[in-house]
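Engineer: give me a 3D structure for the following:
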Amino acid sequence: MHIIRAQRIFDGHDLIHSRAVVVDGGRITALLDDAENALDLGDVTLLPGLIDTHVHLAFDAGPDPVARLDEDGLYERMHAAAQQHLAAGVTTVRDLGDKDYLAIKLAQEFTEGPEILSAGAPITSPRGHCWFLGGEAEGEEGIREAVRERAARGASAIKMMVTGGEMTPGSHSHLLQFTPAEIRAAAEEAHLHGLPITGHAHAGAGIAAALEAGFDSIEHVSFFTEDSVSHDHDLIARLADSGVFASLTVGLLPGFVPPPSIAPRIALLAEGMRLLHAAGVQIIGGSDAGIGPVKPHGILPYGGEMLVDFAGCTPTEVLRSFTSLAARACRVDDRKGRIAPGFDADLLAVEGDPTKDHRLLRRPAAVFRRGIRTS
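Structural biologist: Okay, the predicted model is just below:
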């Protein structure tokens, strides 16, 4: 048993009066108002380790991450990517772009790294978005079989590419990749196996299809049209009423210059985030880490910038989105995302008070995984 003391504790919801956390066997066993004989971290805020709800450990964040997928050493590169997340204070990652079930293998073997929740290869249409990850399927029975395979291999979630995407030539972000019946089949089969399902959906039609099929969360939620963005206010209201999580794509290195296809849409994408937040949609943060140089692994702490500047979130709402809300979306909220007795001692300490300045998340003072200090 050991005790960790900080000036402030954010418990996943709010700042609390306690200043010390008792850890035993990798779990939090008690909170104390203060304590002697503790590891005193000084003028820091202790908060739950961050949870990134959308990463791609198989992508190396290089100029052409797809080209390297078939090079030797993929598993080792994924191991290094996971370490980068942990060093940044991200103690749990949800991998939504696995290849050959390597993220599941890594989750089982890399016990000193972040907890990895893998969906396996995303289910996509033949030659659809990210087909090169190995998740092509079609027809209701083919899709159900794809879900069953992932469940049998130990997946923690199911991901479906409901629409096309920007990084796959021949697929289109504004178009559906599956029929409504196929999308429903994926959701029904996932839930039969007790797994949450999330859908990559840029177009309004894709967002609506995922919502109507009973998906638990939706990635991106960007309302793309063929050449612009068009927000569906009625659909946003339905999202808010449903309780479905919107996993917004956040986190970029400073100096990012958007590609020509995206640059004209930035203001509209920002407005979409504001509309989602204003309507009361449950917002969580997925970085999409690995897809390019501006999204290195461990970039989630930079994601607060977009949630504050675009969506209008408060710093406290950012912290909740990256901790307790993210844990609920990933269905690990019985042991992650909170500082409370019985929860995993996955902890992040940052200097100062991040409930007043979300940018403090970028400078971790200490990171603990199962109560063991890793940095």
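Engineer: make it CA atoms for all contacts and neighbour counts henceforth
Structural biologist: OK.
Engineer: which residue ranges of the chain form helices?
Structural biologist: For the chain, the helices defined by DSSP state H occupy 74-87, 102-109, 140-152, 180-192, 204-213, 233-242, 266-279, 304-306, 315-322, 324-329.
Engineer: looking at these, which is nearest to Ala289?
Structural biologist: With Cα to Cα, the closest approach to Ala289 among those belongs to helix 74-87: 9.3 Å.
Engineer: output the contacting helices and strands for the closest one.
Structural biologist: When contacts are defined as 3 or more Cα pairs under 8 Å, 6 or more residues apart in numbering; DSSP states H and E, helix 74-87 sits against strand 90-95, helix 102-109.
Engineer: so what touches it?
Structural biologist: Here helix 74-87 makes contact (Cα atoms under 8 Å, 6 or more residues apart in numbering) with 57-60, 68, 91-93, 102-103, 106, 110, 113-114, 297-299, 367, 374-375.
Engineer: for comparison, sequence B:
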Amino acid sequence: MFTMRARRLFDGQDLYEDRVVTIHDGRIAAITGPGPADLDLGPATLLPGLIDCHVHLAFDASTDPVAHLDRPDLAARMRQAARQHLAAGVTTVRDLGDRDYLALGLGLTSTEGPEILASGPPITTSGGHCWWLGGQADGEAAIRAAVRERAARGAHVIKVMVTGGQLTEGSAPHLMQYGPAELKAAVDEAHAFGLPVAAHAHSPQGIAEALQAGFDTIEHCGFWTENGVEPDPRLIAALADSPVVVSLTAGIVPVPGVAPPPEILARLPKMIEVLRTMYAAGVTFVIGSDAGIAPIKPHGLVPHGVQMLVDAGYAPLDVLRAVTSVAAGVCRVGARKGRIAPGFDADLLVVAGDPLADVTTLCRPLAVYRMGQKVMDSPDR
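Structural biologist: The predicted model follows:
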């Protein structure tokens, strides 16, 4: 058992001044007011470890992550990607698309990586988006069988490609891949196993049909059309009135000589407008960085996603809740992750100063703890 004192403590809901946290057997034992502690963090802030709700550990953040899937060291590279998340203060990740269910069996200890909640290969149509990950299923019966397979293998979430996407030749984000009956079959089968189900959906039609089918989260949710972005105020209002959570694809890390794809750059102003419109409407959100898909999307990206949303006008407190307690609830680990409270896992992040005044401090962690064990410490501490 040991204690640490923080000038500020964000417990996943609110910010408090001068608190002492007691850690025992990898979990939070108590939180008390000012007093002595084994470790004084000084003018730093203690937060729950961050949660990224959409990553791809199998993608190596190169210019061609799909081609590199066939290299024999895939599992080793996935372990390294997991370590990158942990070093950035991301103590839980939801992997929404790997090959051969590798993310479910990486065998990382709590000091080697974050907790991994994985879907296995995403369910997609024959030749559809990410078909090369091995999750092709056509028709209601095949989709139900695919869900059952994932449940049997211990998947934590089911991922369905409702629309196409950019990484797959012959696929397009504005085009549907499944019809309403197939989507409802996926949702019903997943829920029968007590599993949440995530919809990859870019287009307004895909978003609307995912909402109608009862998906738990809608990934991306960018309102992409063939040539642009067209937010639908009525659909956004429906999202806000529903229990669905939108997993916003937020955050990039600038890389010299590497620009976002032209189709992203052309749509970027409207994409920011969509983010602002959904926030103003009160849509419940988390951050899914899509880490691994490109050089500007390296693993450990979520702190930059926080910064992106705050720059777009989101309140820092709302975004911090989204990447801690709200995300934990979405990932079905809200009883033990995402909060600094008695009984919760001691997954902790230490940053300089006050993140509510300057969220960029999240990009420069001072220390990271996983289940009460320090896994990263800044050179000057």
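Engineer: of the helices and strands packed on helix 74-87 of the first structure, which is nearest Phe223 of the first structure?
Structural biologist: Closest among these, using Cα to Cα: strand 90-95, at 23.2 Å.
Engineer: so the closest one matches what in the second structure?
Structural biologist: Residues 90-95 of the second structure are matched to strand 90-95 of the first structure when aligned by TM-score structural alignment.
Engineer: how many residues are close by Glu263 of the second structure?
Structural biologist: With neighbours defined by other Cα atoms under 10 Å, the count for Glu263 of the second structure comes to 11.
Engineer: and it, what pairs with it in the first structure?
Structural biologist: Using TM-score structural alignment, Glu263 of the second structure sits opposite Ser261 in the first structure.
Engineer: for that match, give me its contacts.
Structural biologist: Counting by Cα under 8 Å, 6+ apart, Ser261 of the first structure touches Asp227.
Engineer: against Gly286 of the first structure, how distant is it?
Structural biologist: Ser261 of the first structure is 21 Å from Gly286 of the first structure, where distance means Cα to Cα, to the nearest Å.
Engineer: could I get the contacting residues of the most centrally placed residue in the second structure?
Structural biologist: The centroid of the second structure falls nearest to Cys53 when counting by Cα atoms, centre = their mean (1.8 Å). Applying Cα under 8 Å, 6+ apart, we find Cys53 of the second structure in contact with Val93, Arg94, Asp95, Ser247, Val286, Ile287, Gly288, Ser289, Ala327, Cys331.
Engineer: weed out the non-buried ones from those residues.
Structural biologist: Among the contacts of Cys53 of the second structure, those buried by neighbour count (16 or more other Cα atoms under 10 Å) are Val93, Arg94, Asp95, Ser247, Val286, Ile287, Gly288, Ser289, Ala327, Cys331.
Engineer: which residue in the first structure aligns with the fifth one?
Structural biologist: When the two structures are superposed using TM-score structural alignment, Val286 of the second structure falls opposite Ile284 in the first structure.
Engineer: its match reaches Val250, doesn't it?
Structural biologist: No. When contacts are counted by Cα atoms under 8 Å, Ile284 of the first structure is not listed as touching Val250 (9.4 Å).
Engineer: Asp34 of the first structure versus the closest residue in space to Val281 of the first structure that isn't next to it in sequence, what's the distance?
Structural biologist: What sits nearest to Val281 of the first structure in space, not counting adjacent residues and going by Cα to Cα, 6 or more residues apart in numbering, is Ala240, at 4.1 Å. As judged by Cα to Cα, Ala240 of the first structure and Asp34 of the first structure stand 40 Å apart.
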